[in-house]
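*Asks:* I would like the atomic coordinates for the input below:
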Amino acid sequence: MTEDELLYVLALQHIPKIGDITAKKLINYCGSAEAVLKEKKANLLKIDGIGTITLNDLHSKIHLEEAEKELLFIKENDIECLYFADNEYPEKLKHCIDGPVLMFQSGQVNLKQQRIISIVGARKITTYGIAFCEKLVEALKPFNPVIVSGFAYGTDITAQKAAIKNDLQTIGCLAHGLNQIYPSVHKKYVAQVEKNGGFLTDFWSTDTFDRNNFLKRNRIIAGLSEATIVIESAEKGGSLVTADIANSYNRDVFAVPGRTTDSQSIGCNNLIKHQKAHVLSNPLDVPYILNWKLEDSKQPVVQKQLFVELDTEEKLIYNYLKTNNKQLLDVIALECQLPIFKVASVLLNMELKGVIRPLPGKLFELV
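*Replies:* Modelled structure (predicted):
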């Protein structure tokens, strides 16, 4: 996109009555944002769904004036702009009717031909939620997914820190412009995130910080990903909104079940109860349901060797499977007296070593 084209897209984005759906409709009809802003209102009113209220402020000079200021900010801060009609625009988000016309990006984001999942949940995450989230990201490392979240308190930052720890790309979707970071306490993670991925937003540097921005931001989190994972949630919360949006986009949703007495599990339990989410009881549920294969990932698959070194837990599982043939993950965990999260991680390591292989129905057997 040229600088002039970007200027007119910014100007169109600045018009209060024209949202993303309407803007894309106008651009598709006229051919460009510049053509929209120079077109007569009478001609635009011929478009289905476009009324006089929508176009009331169309030709005001203020939009181009403000767009010039924002364009200067973009240039001075080396921000990359992603236009919905360009090849660089995230592929999955192109299929969302309310996807942003224009997004702003910082860091080293690469979403081409990538497995992308979003991890969201309670801001007041419990120790159980933290442990599950960390184990989940660690277990998914061999599949090399991009971890998307909202860079907020609790689940968001837990997921993104886990991604960095496991050398996975992570994307923070912000509810404000790239001129600020909220919460400010997370500024210490900005450099790490930009080194391992980056930030995306469709808000300007001049946009007022507003609570409703978070709900608008959630459509980007859900739209970027092939699946949204809810770690924990109270009965109401932003992560449930993200899950609903993901469902509306026909994307997979996972929810971690919890005890009925736990307030931070009510939202997840309700998603499962109303069949709005898959039950996520162990990390391997994600690649199993999404049909991810290790041989398709960017991680090298290690062939079985004559003498494979196994640690204590791997030897325990190896000996159990040697005696009992193929078994379910839950049964292996029970019989070997190991936590299910640990068993899922150990099984992945053993698969990479070429010692075991997964079978349909979440079964595992020795090679």
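
*Asks:* all contacts plus neighbour counts: C-alpha atoms, from now on.
*Replies:* Fine.

*Asks:* The nearest residue to Pro358 once chain neighbours are set aside: neighbouring residues, count only.
*Replies:* The shortest distance from Pro358 to any residue other than its chain neighbours is 4.6 Å, reached at Phe364 (C-alpha to C-alpha, 6 or more residues apart in numbering). Neighbourhood size, Phe364 [other C-alpha atoms under 10 Å]: 20.

*Asks:* and Phe364, helix, strand or coil?
*Replies:* strand (DSSP: H, G, I helix; E, B strand; the rest coil).

*Asks:* how about this one, so we can line them up?
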Amino acid sequence: MLEEELIAVLTLQKVKGIGDIIAKKLISHCGSAQNVFKEKRGVLEKINGIGTLTIKNLYDKKYKESAEKEFKYISRNNIQSVYFQSDEYPERLKHCIDAPILLFQDGKINLKNQRIISIVGTRKMSLYGRDFINNFIEELKPYNPIIVSGFAYGVDITAHKAAIKNDLQTIGVLAHGLEKMYPKTHKKYVHQVNDNGGFFTEFWHKEEPLREHFLKRNRIVAGISEATIIVESAEKGGSLVTADIANSYSRDVFAVPGKVTDSLSKGCNALIKTNKAGILTCTQDLVDALNWEDTSLTKIAVQKQLFIDLQGEEKIIYDYLLKKGKEHMDVIALDCNIPVYKLATLLFSLEMKGVTRPLQGKLFECI
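*Replies:* Model prediction:
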């Protein structure tokens, strides 16, 4: 990106009253960030959702002066800035309306591998959570996913370290500028992460890790990934916000279940109970749900044995799913004229025979 355009983008980031949604609307209408500041006020006032006070702020010189200082820092420190319209911008994040117009990148991030998952959870992790993450990521190694998290205490840093241990790329999404580091005790891991991936942040280099910054950070964690996994969370844990955001982006969400009496599992259990997350008990649950393996050969083998192994209502259900693809349990019951209580038993039997499998949200499909 040319210098003047980048300064214009940085200015839009800083102008009071302009968030990412409005900034994108202005850029789209005017053709570029530079053109936003060249456009007549009368024209800008006609854009839906752009108020007169916001337009007035556009012409306040202090914002451009701040942007020019930030540009000097970026240039001096060889910080890579990733614009939302560029090819280097995370593909899935492009489809999130409130995604940042600009990301700052450090490290050796390579997003060509689109198997990207986010792992988040409590900062006060138990041994159960730690062991699950370490085993889970080790078993994911053959699929070569990118592991994303927030570089915080507990689940976050455990996921980053497990990825590094298994030679997987990992990305830390920061809630502050690149000149800061929170928590300070994690500074010792920065070089390891940079050598095995890197960091993304939308915040300027001196910005502090404020509470509201963590909430904004969460939308990047959720938006960049194919799926978000909650390992442990209290009943009102912050990672539940990330789960809600991921659901709003129509992304897959999974939660690791735990004891009903365990405070660190209450959040995960609630997500599963309310169908806001699929249950995750092992690596294969994720692999199956995201279709990371080619199941075409399995389907062919099953079809050859269909008339031998399946009879009556089991065959009716299988034939139905074979024709329809994924379908909700209630719809299957209605279309196949089988009571739900009876259907649950039949679906479990088909699953045990290896011909169907459950998906998130009470969906089922043939294997």
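
*Asks:* Was I right to think the residue nearest to Pro358 of structure 1 contacts Glu351?
*Replies:* No - Phe364 of structure 1 is beyond contact range of Glu351, at 9.5 Å (criterion: C-alpha atoms under 8 Å).

*Asks:* Common neighbours of the two, please.
*Replies:* Arg357, Pro358 (C-alpha atoms under 8 Å, 6 or more residues apart in numbering).

*Asks:* List the buried residues of the lengthiest helix in structure 2.
*Replies:* Longest helix in structure 2, counting residues (DSSP state H): helix 61-76. Neighbour-count burial for helix 61-76 of structure 2, counted by 16 or more other C-alpha atoms under 10 Å, picks out Tyr63, Lys64, Ala67, Glu68, Glu70, Phe71, Ile74.

*Asks:* That helix vs structure 1, mean deviation?
*Replies:* When structure 1 is superposed, helix 61-76 of structure 2 averages 0.9 Å from its matched positions, counting by mean C-alpha distance after the TM-score superposition for structure 1.

*Asks:* Distance from the helix or strand that comes right after that helix to the middle of the chain?
*Replies:* As assigned by DSSP states H and E, the chain's next helix or strand after helix 61-76 of structure 2 is strand 80-83. Here strand 80-83 of structure 2 is found 19 Å from its chain centre; the criterion is C-alpha atoms, centre = their mean, to the nearest Å.

*Asks:* Same check on stretch 312-324 of structure 2?
*Replies:* With C-alpha atoms, centre = their mean, you get 34 Å for stretch 312-324 of structure 2.

*Asks:* Then stretch 243-250 of structure 2?
*Replies:* 8 Å.

*Asks:* Contacts for it next, please.
*Replies:* By C-alpha under 8 Å, 6+ apart, stretch 243-250 of structure 2 touches Cys96, Asn218, Arg219, Ala222, Gly223, Ala227, Thr228, Ile230, Asp252, Val253, Lys276, Ala277.

*Asks:* Give me the range in structure 1 that it lines up against.
*Replies:* Using TM-score structural alignment, stretch 243-250 of structure 2 lines up with residues 243-250 of structure 1.

*Asks:* Could you export the contacts of stretch 243-250 of structure 2 as CSV, including distance to Asp195 of structure 2, secondary structure and neighbour count?
*Replies:* As requested, the contacts of stretch 243-250 of structure 2 are exported to CSV (distance: C-alpha to C-alpha, whole Å; DSSP: H, G, I helix; E, B strand; the rest coil; neighbours: other C-alpha atoms under 10 Å):
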residue, distance to Asp195 of structure 2, secondary structure, neighbour count
Cys96, 28, coil, 17
Asn218, 23, helix, 25
Arg219, 25, helix, 23
Ala222, 23, helix, 33
Gly223, 23, helix, 29
Ala227, 24, strand, 24
Thr228, 24, strand, 29
Ile230, 26, strand, 27
Asp252, 28, strand, 22
Val253, 28, strand, 29
Lys276, 35, coil, 21
Ala277, 32, coil, 25
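
*Asks:* Adding distance to Ile300 of structure 2, write those residues out as JSON lines.
*Replies:* Below are the contacts of stretch 243-250 of structure 2 laid out as JSON lines (distance: C-alpha to C-alpha, whole Å):
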{"residue": "Cys96", "distance to Ile300 of structure 2": "38"}
{"residue": "Asn218", "distance to Ile300 of structure 2": "42"}
{"residue": "Arg219", "distance to Ile300 of structure 2": "40"}
{"residue": "Ala222", "distance to Ile300 of structure 2": "36"}
{"residue": "Gly223", "distance to Ile300 of structure 2": "35"}
{"residue": "Ala227", "distance to Ile300 of structure 2": "28"}
{"residue": "Thr228", "distance to Ile300 of structure 2": "31"}
{"residue": "Ile230", "distance to Ile300 of structure 2": "35"}
{"residue": "Asp252", "distance to Ile300 of structure 2": "27"}
{"residue": "Val253", "distance to Ile300 of structure 2": "30"}
{"residue": "Lys276", "distance to Ile300 of structure 2": "33"}
{"residue": "Ala277", "distance to Ile300 of structure 2": "30"}
